[in-house]
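A.B. asks: Give me a model of this one.
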Amino acid sequence: MKKQIRLNAFAMNCVAHQSPGLWTHPRDRTTEYNRLPYWTDLARTLERGRFDGLFLADVLGVYDVFGGSPDAALRNATQTPANDPMLLISAMAAVTENLGFGVTSNLSYEPPYTFARRMSTLDHLTEGRIGWNVVTGYLDSAAKGAGKDKQTAHDDRYDVADEYMEVVYKLWEGSWEDDAVLRDRISGIFADPAKVHRVRHAGNNYRVDAIHLCEPSPQRTPVLYQAGTSPRGRQFAAEHAECVFMSGPSAKIIAPRVAAIRELAAKAGRNPAEILMFSMFTIILGRTEAEAKAKYADYRSHINPEGALTLMSGWTGVDFSTYDLDQQVRHVENDAGRTAMDNITRADPDRVWTVREVAQHVGIGGIGPVAIGTPEKVADEIEAWFDQTDVDGLNVPFAVSPGDFADIADMLVPELTRRGRYKGAYAKGSLREKLFGAGRARLSAPHPAVQHRPHIRAKAAE
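C.D. replies: The predicted structure is shown next:
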């Protein structure tokens, strides 16, 4: 039996997200990103299409690598301005019942104690539909905004992240016992102090001596997403992640990354099949092939090449303003994101990219593939992609929002459902239960979070 196709919508609390210039299209509404009606309408559209979740990207710095200045990012709305994604989620949860929310939050610049409370709060308010995309950042501008001279070295950031995860696991899983909250109106006792435990942690990067401020939420630990596929990122994903997001323009690039993470997960004692892999995949639909191609041509006429290269400069740490448009892109290693540079240099030795080609490709949906056609043709391409890569789902960016998502909900989803490759209805329960099965609202062994639960610690101490 072939695996079910899962869909996440991929967006960001900004203008255009990964299709620079498309905000000028008359059907695009992303300039309304700073108004709640845009987001609640989008959430309703995604739930109509039974999307598994809305995956919200985020950055804390400005894209100022291109030309050594933020000017290009500001001119082209290249993920600037960018508002906080977390503040959107309660409103979208209020108008939906099943849609999940994967929110990106950079652990490099927020103490784990306060962050743990924010995520527990969202898990309560969404009734267990929240996930966290764990990132360590890739922009020096973010580090400078947080009072540092530059970001921590790439692999060192993951060492910090490992300790950060230990701290939040202790807070989410170990501070309150399952039956600590009584809500006993007769006795007047709300919580049993004997079942609420102080978390003490003294490590290389963090010190905590406190109880978690939130009572246990439906999932306790949110569903854990991770989005780095560098060697060190894969190691982190194999230990911590439940869902991994990756991007690349071809199956030849994605397939080995999927296999590498599954192999590392097995070595870590985890079931490789229980780490869900989502790859970026842009979808442009038409009722006919001609309609789809015309739509794509229309979209391409709105691409802003400078905006696209501003994005790539930020992702890779390479100033593409210094390159000739027909110059071949060569590999550079630095402390920015590793995966984006690999995608256009050494990940596929059979493909050589010029700067011009990078700008045109990134201009619609980022660095993933773009499928264009009727629902039947695109469904065929998606099925082939799944067979070639062994992914479990797609993170779907947009060229025009919310129109592209409405097209998927109204045209592609019925076709995938007809083929038996897409759910006919949402499963009940929390986001984790919808992804992994009934009765699995919380993480299970051998995930490292489990060892911090009070009864597990007590057994280990015996």
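A.B. asks: CA only for contacts and neighbour counts going forward, please
C.D. replies: Fine.
A.B. asks: just checking, what packs against the longest helix seen in the chain?
C.D. replies: Looking across the chain with DSSP state H, the single longest helix is helix 154-174. With contacts defined as 3 or more CA pairs under 8 Å, 6 or more residues apart in numbering; DSSP states H and E, helix 154-174 has these neighbours: helix 112-125, strand 199-202, helix 231-240.
A.B. asks: which residues are contacting the first one?
C.D. replies: The one in question is helix 112-125. Helix 112-125 is contacted by residues 89-90, 93, 129-130, 164, 167-168, 171-172, 208, 212-214, 216-222 when judged by CA atoms under 8 Å, 6 or more residues apart in numbering.
A.B. asks: Now do the same contact list for Val362.
C.D. replies: Contact analysis of Val362 by CA under 8 Å, 6+ apart lists 18-19, 308-309, 312.
A.B. asks: Give me the buried subset of these.
C.D. replies: If you count burial by 16 or more other CA atoms under 10 Å, the buried members of these come out as 18-19, 308-309, 312.
A.B. asks: still on that earlier bit, among the contacts of Val362, which are located in helices?
C.D. replies: When DSSP H is applied, the contacts of Val362 are split such that 308-309, 312 fall in helices.
A.B. asks: As a check, name the ranges of all strands in the stretch 301-450 of the chain.
C.D. replies: Across the stretch 301-450 of the chain, reading from the start of the chain, the strands by DSSP state E, counting those that start in this stretch fall at 370-373, 393-396.
A.B. asks: Quick one: closest of these to Thr30.
C.D. replies: Closest to Thr30 of those is strand 393-396 (CA to CA; 15.8 Å).
A.B. asks: Who are the packing partners of the helix or strand in which Ala143 is found?
C.D. replies: For Ala143, the enclosing helix or strand under DSSP states H and E is helix 140-145. Using 3+ CA pairs under 8 Å, 6+ apart as the contact definition, helix 140-145 packs against no other helix or strand.
A.B. asks: Now do that helix: everything it contacts.
C.D. replies: With CA under 8 Å, 6+ apart, helix 140-145 has contacts from 59-64, 109, 149-151.
A.B. asks: of all those residues, which two lie farthest apart?
C.D. replies: Using CA to CA, the pair of the contacts of helix 140-145 lying farthest apart is Asp64 and Tyr109, separated by 19.0 Å.
A.B. asks: higher neighbour count, those two?
C.D. replies: Summary of the neighbour comparison: Asp64 and Tyr109, criterion other CA atoms under 10 Å, with Asp64 having more neighbours (22 against 16).
A.B. asks: before we move on, back to that, from the contacts of helix 140-145, which is closest to Arg453?
C.D. replies: For the contacts of helix 140-145, the closest approach to Arg453 (CA to CA) belongs to Tyr109, at 26.5 Å.
A.B. asks: quick one more, to check against the first:
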Amino acid sequence: MSENKREILFNAFDMNCVAHQSPGLWRHPADKASTYKTLGYWTHLAKVLEKGKFDGLFLADVLGTYDVYKGSNESPLRTGAQAPVNDPMMLVSAMAAVTENLGFGVTAGTAYEHPYAFARRLATLDHLTEGRVGWNVVTGYLPSAARNMGQEDQMEHDERYNHADEYLEVVYKLLEGSWEDDAVQANKETGVYADPAKVHSINHEGKYFKVPGIAITEPSTQRTPVIYQAGASSRGIKFAAGNAESVFVTCPTRETLKVAVAKIRDAVQAAGRDRYDVKIFAMQTIITDETAELAEAKYQDYKSYADIEGAQVLMSGWMGIDLSEYGPDDVIGENVKSNAIQSTVETFQKASGDSGKPWTIRQLAEWVGVGGFGPITVGSGAEVAEKLIDWVDYTDVDGFNLAYAVTPATFEDIVEYVVPELQTRGAYKTEYTEGSLRHKLFGEGDRVKDTHRAAQYKISNRLVAKA
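C.D. replies: The predicted structure follows:
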């Protein structure tokens, strides 16, 4: 039995839609994903995750359809592959109301909403959750979203990150550099709610945005919510090195994960931060039960519901490549160029089976069919716990972003069978740390560290610079 004193972190990976990472599984009798339109689904899920001491619920999002496949909406709509999809941010308040500790990582893109309005939405959620919100920063990858927002296509991959750099600069200036900590007086005797002398214009004028005024929200618990990021391309890692406090990666093997984790930590250190100022989560799908035999039977049952067409729809969108142009026995060539998620293309190009040969389109689609394009672990709670501990020890990853096969049953199984085994081994928390999401993750207070990019925009630093 493994001994491990490093606590493994868990995020649940979900989306406000009927088919997130396992196309076809919404048809399974145990799956409740089709009730995603109800608050009851989300409040129940939040309670399950908090019972299991999950660190957070990570909510993915897209603003367009996966119409790369065959150049049409027909397949994503027929298979339900992330279509239809609702806004994730509106779910958070309801889930926060029925929990006390669970964090919420909400995906929102930098391409189409102005940072001034978005900063207010972030601050509002941070107030309402008392500091339990994180923002997963995405630059967008679906051409359909760009077209419906009045553009011919999305910006080129690296330029999207340049745009995002300035977007975050505006958000940081608004949330960190506008209101002094003691600006709000709420003095009923003098009638002064906020001291105007302690609220400052940000006077931002850049290549993409001009924001001269003040933030219209007072400081929240964290000021800037925890910054999440999922890009693993070279430009994405550079972006993460200065901004991210939590990074999600998808690697098919522990060997490739070890390389990816080291690359991210090296980049963070090169940016002047501590290597462990970023929590790294690896995508994983867990199928578990009381025994290994029951878990394997469950997995085989799930596989029978997988939708191969839906898997190809998702893969086409992630890669920016129409897989309908490939035959089922073709492999993705090394010379493929992508303006979507470049790291996903690289992952699929390198994916291989036991033979060591590259996987065909058919094999990749079968793999994605249950749990998306992360690795799948099948076994008893004890077997899964041992494997997760091994992956953490070997790769230096901090935790796992757990996708589901069926929901909420996959998460309920993890809480019932895996969490107690990890706790017995000293590898998982038995109680939550008090405080904000940032403090829970790092144990160093509610606000961004001084080495984080946002710190340079703190109002205290601005006032010192002016003095």
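A.B. asks: Tell me, how many residues neighbour Arg200 of the first structure?
C.D. replies: Arg200 of the first structure - counted by other CA under 10 Å - has 15 other residues nearby.
A.B. asks: Not including adjacent chain positions, what is the nearest residue to it?
C.D. replies: Computed as CA to CA, 6 or more residues apart in numbering, the closest residue to Arg200 of the first structure that is not its neighbour in sequence is Asp209, at 4.6 Å.
A.B. asks: what residue of the second structure matches up with that neighbour?
C.D. replies: Taking TM-score structural alignment as the criterion, the aligned counterpart of Asp209 of the first structure in the second structure is Pro212.
A.B. asks: Next one: its match from Tyr116 of the second structure, what distance?
C.D. replies: For Pro212 of the second structure, the distance to Tyr116 of the second structure (CA to CA, to the nearest Å) stands at 10 Å.
A.B. asks: repeat for Ala83 of the second structure
C.D. replies: Ala83 of the second structure is 28 Å from Tyr116 of the second structure, where distance means CA to CA.
A.B. asks: for Asn86 of the second structure, same thing?
C.D. replies: 22 Å.
A.B. asks: quick one, what contacts the nearest residue to Glu218 of the second structure once chain neighbours are set aside?
C.D. replies: Closest residue to Glu218 of the second structure apart from its sequence neighbours, by CA to CA, 6+ apart: Trp179 at 6.6 Å. If you count contacts by CA under 8 Å, 6+ apart, Trp179 of the second structure has them with 198-200, 214-215, 218-219, 459.
A.B. asks: now those residues: which count as buried?
C.D. replies: Neighbour-count burial within the contacts of Trp179 of the second structure applies to 199-200, 214-215, 218-219, 459; the criterion is 16+ other CA under 10 Å.
A.B. asks: Closest one of those residues to Val406 of the second structure?
C.D. replies: Out of those, the member with the shortest distance to Val406 of the second structure (by CA to CA) is Pro219, at 38.9 Å.
A.B. asks: Just tell me what Asp41 of the first structure corresponds to in the second structure.
C.D. replies: Aligning on TM-score structural alignment places Asp41 of the first structure opposite His44 in the second structure.
A.B. asks: Pull the number of nearby residues for that match.
C.D. replies: Residues contacting His44 of the second structure under the criterion other CA under 10 Å number 13.
A.B. asks: Would you agree Gly203 of the first structure is in contact with Glu163?
C.D. replies: Yes: the pair Gly203 of the first structure / Glu163 is scored as a contact, 7.5 Å apart, by CA atoms under 8 Å.
A.B. asks: between these two, which one's more packed in?
C.D. replies: With neighbours defined as other CA under 10 Å, Gly203 of the first structure and Glu163 compare such that Glu163 has more, 17 against 13.
A.B. asks: Can you list the neighbours in contact with stretch 60-80 of the second structure?
C.D. replies: Outside stretch 60-80 of the second structure, the residues touching it (CA under 8 Å, 6+ apart) are 13-16, 18-19, 23-24, 81-85, 87-88, 106-108, 140, 142-146, 148, 307, 309-310, 312-314, 316-317, 320-324.
A.B. asks: circling back to that earlier point, which residue in the first structure aligns with the residue nearest to Glu218 of the second structure?
C.D. replies: For Trp179 of the second structure, the aligned residue in the first structure is Trp176 (criterion: TM-score structural alignment).
A.B. asks: ok, now Thr395 of the second structure?
C.D. replies: For Thr395 of the second structure, the aligned residue in the first structure is Thr389 (criterion: TM-score structural alignment).
A.B. asks: That match contacts Pro249, correct?
C.D. replies: No: with contact defined as CA under 8 Å, Thr389 of the first structure does not reach Pro249; the gap is 12.0 Å.
A.B. asks: for the residue nearest to the match of Thr395 of the second structure when sequence neighbours are not counted, helix, strand, or coil?
C.D. replies: If the residues on either side of it in the chain are set aside, Thr389 of the first structure comes closest to Ala255, at 4.1 Å by CA to CA, 6+ apart. The three-state label given to Ala255 of the first structure by DSSP: H, G, I helix; E, B strand; the rest coil is helix.
A.B. asks: Distance of the corresponding residue of the second structure for Ala255 of the first structure relative to Arg235 of the second structure?
C.D. replies: Ala255 of the first structure maps onto Lys258 in the second structure when the alignment is built from TM-score structural alignment. Taking CA to CA as the criterion, Lys258 of the second structure is separated from Arg235 of the second structure by 19 Å.
A.B. asks: next one: Val268 of the second structure
C.D. replies: According to CA to CA, Val268 of the second structure stands 13 Å off from Arg235 of the second structure.
A.B. asks: can you check Ala311 of the second structure too?
C.D. replies: When distance is defined by CA to CA, Ala311 of the second structure is 27 Å away from Arg235 of the second structure.
A.B. asks: Then Pro143 of the second structure?
C.D. replies: With distances defined as CA to CA, the gap from Pro143 of the second structure to Arg235 of the second structure amounts to 20 Å.
A.B. asks: Equivalent analysis for Ala164 of the second structure, please.
C.D. replies: Using CA to CA, which is the criterion applied here, Ala164 of the second structure is 11 Å from Arg235 of the second structure.
A.B. asks: Mind checking which of those two has more residues around it?
C.D. replies: The neighbour count for Ala164 of the second structure versus Arg235, taken as other CA under 10 Å, is higher for Ala164 (21 against 17).
A.B. asks: Tell me which residue of the first structure matches up with the more buried one.
C.D. replies: Taking TM-score structural alignment as the alignment basis, one finds that Ala164 of the second structure is matched in the first structure by Ala161.
A.B. asks: residue contacts, that match?
C.D. replies: Contacts of Ala161 of the first structure were listed using CA under 8 Å, 6+ apart, and they are 107-108, 136.
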